[in-house]
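Trainee: fold the following and give me the result.
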Amino acid sequence: MKELTRKGFIAGGLALMAAGVARAQKAPILIYGDGLKEGWWIGGWSKQTPGVTLEDQKPVEITMAAWNAFTFQTWQKLNATDYKMLTLLVHGGPKGKQEIKLRARLGEKAYEGEVTLKGLKGKWARYDVPLKDLKLKDGQFDTFELRNMSAEALDPFYINYVILQ
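Mentor: A predicted model of the protein is given here:
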């Protein structure tokens, strides 16, 4: 996890994205960047508001009650062997301290690998999540799920620049 500003993400993140082209068989996919990209939709049962203004960005604001989930989904089955990393920015809002579990799914089948993302108070944090950590192996996936695994509601947090590379 790295604390990051938008300017830092653009400068450093695009270089990583370009390097991802060399490592992966497929070109990087921008899933969400100041708005949802074509071919993707938002699911789950958390309250979500895409395109809210926060600093100089337009992330999706997510508010999760206990045990809620939020998803980025596509109708395509993507192959885990074609990509190495999922990169995303998380902002904890004015309070921070959110803990969210990230995992991948194919339809209703959830893979067993999970990564914990944390919202930082008033700051953006960049997460570079190797797909191997999500235990996709050589499987296919179509969904990235963020889940509140606690019995407590989470304060609103924000997600932007979700890139599969």
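Trainee: switch to C-alpha atoms for all contacts and neighbour counts from now on
Mentor: Fine.
Trainee: tally of neighbours for Phe72?
Mentor: 19 (other C-alpha atoms under 10 Å).
Trainee: whoops, Ala15 was the one
Mentor: Neighbours around Ala15, by other C-alpha under 10 Å: 11.
Trainee: okay, and Glu145 sits in which element?
Mentor: Here Glu145 sits within strand 140-147, counting by DSSP states H and E.
Trainee: contacts for that strand?
Mentor: Contacts of strand 140-147 with the rest of the structure, by C-alpha atoms under 8 Å, 6 or more residues apart in numbering, involve 67-80, 100-107.
Trainee: here is the second sequence; please produce its structure so I can put it next to the first one:
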Amino acid sequence: FAETEDITRDGIIGNYVHGNEPAHHAAYLYNWTDQPWKTQPRIRMILNKMYHQGPAGLGGNDDCGQMSAWYIFSALGFYPVAPASGEYALGSPAVHGATVQVGEGKQFIITVNNQSDKNVYVQSARLNGKLLARPFLPVSDVRQGGTLEFVMGGKPTRQ
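Mentor: All right, here's what the predicted structure looks like:
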């Protein structure tokens, strides 16, 4: 994942092939280690380098919308790495906020404080006011509606 000019239109970053959908989870795998903050700058790098406006706006093939889905989830700050696990892995939100309609009149509201191109590290994440102790978000909580609040910063929190 090194920052390099060796990024091709096909979505290749070093040995990581973002244009090949089965690899989309790779940048999130740091969440399962003792260094989850390493996920965050990599997600932002992919969002910034691999997605652009226009006809050639994404590298690779948007099979069944997966490239677009990765972008939307990741820009919101989480991704279903293992869909059957019942939780989303946290990343680095690239939006200032969003409201997602989750059914039956319920809303899941995402707020991102101190978000900028330089503030890629999650300092804290709170779900309905409760600090998340792990870099994961229960899918069931999203479906119930509520608020996910991120506070971002320029340096990783090594917790």
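Trainee: now what about the TM-score between them?
Mentor: Put the two chains on top of each other and the TM-score (TM-score structural alignment, normalised by the length of structure 2) is 0.27; 83 aligned residues with a C-alpha RMSD of 5.6 Å.
Trainee: just the buried ones from the contacts of strand 140-147 of structure 1, in ChimeraX syntax?
Mentor: ChimeraX command restricting the contacts of strand 140-147 of structure 1 to the buried ones, with burial defined by 16 or more other C-alpha atoms under 10 Å:
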select :68,69,70,71,72,73,74,80,100,101,102,103,104,105,106
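Trainee: show me the contacts of strand 140-147 of structure 1 that map onto helices.
Mentor: Among these, none falls in helices (DSSP state H).
Trainee: buried residues, the top helix by length along structure 1. List them.
Mentor: Of all segments of type helix in structure 1, defined using DSSP H, the longest is helix 14-23. By 16+ other C-alpha under 10 Å, the buried positions in helix 14-23 of structure 1 come out as 17, 20-21.
Trainee: so after it, what's the next helix or strand?
Mentor: Toward the C-terminal end, the helix or strand that comes next after helix 14-23 of structure 1 (DSSP H and E) is strand 29-32.
Trainee: who's in contact with Ile163 of structure 1?
Mentor: Contacts of Ile163 of structure 1 (C-alpha under 8 Å, 6+ apart): 28-32, 86-88.
Trainee: leaving out sequence neighbours, find the closest residue to it.
Mentor: Leu30 (4.6 Å; C-alpha to C-alpha, 6 or more residues apart in numbering).
Trainee: from the buried residues of helix 14-23 of structure 1, which is closest to Trp40 of structure 1?
Mentor: The closest of the buried residues of helix 14-23 of structure 1 to Trp40 of structure 1 turns out to be Met17 (C-alpha to C-alpha; 19.0 Å).
Trainee: how close does the closest one sit to Met85 of structure 1?
Mentor: 9 Å (C-alpha to C-alpha, to the nearest Å).
Trainee: and if you look at Phe157 of structure 1?
Mentor: In terms of C-alpha to C-alpha, Phe157 of structure 1 sits 22 Å off from Met85 of structure 1.
Trainee: who's more crowded, those two?
Mentor: Phe157 (26 against 22).
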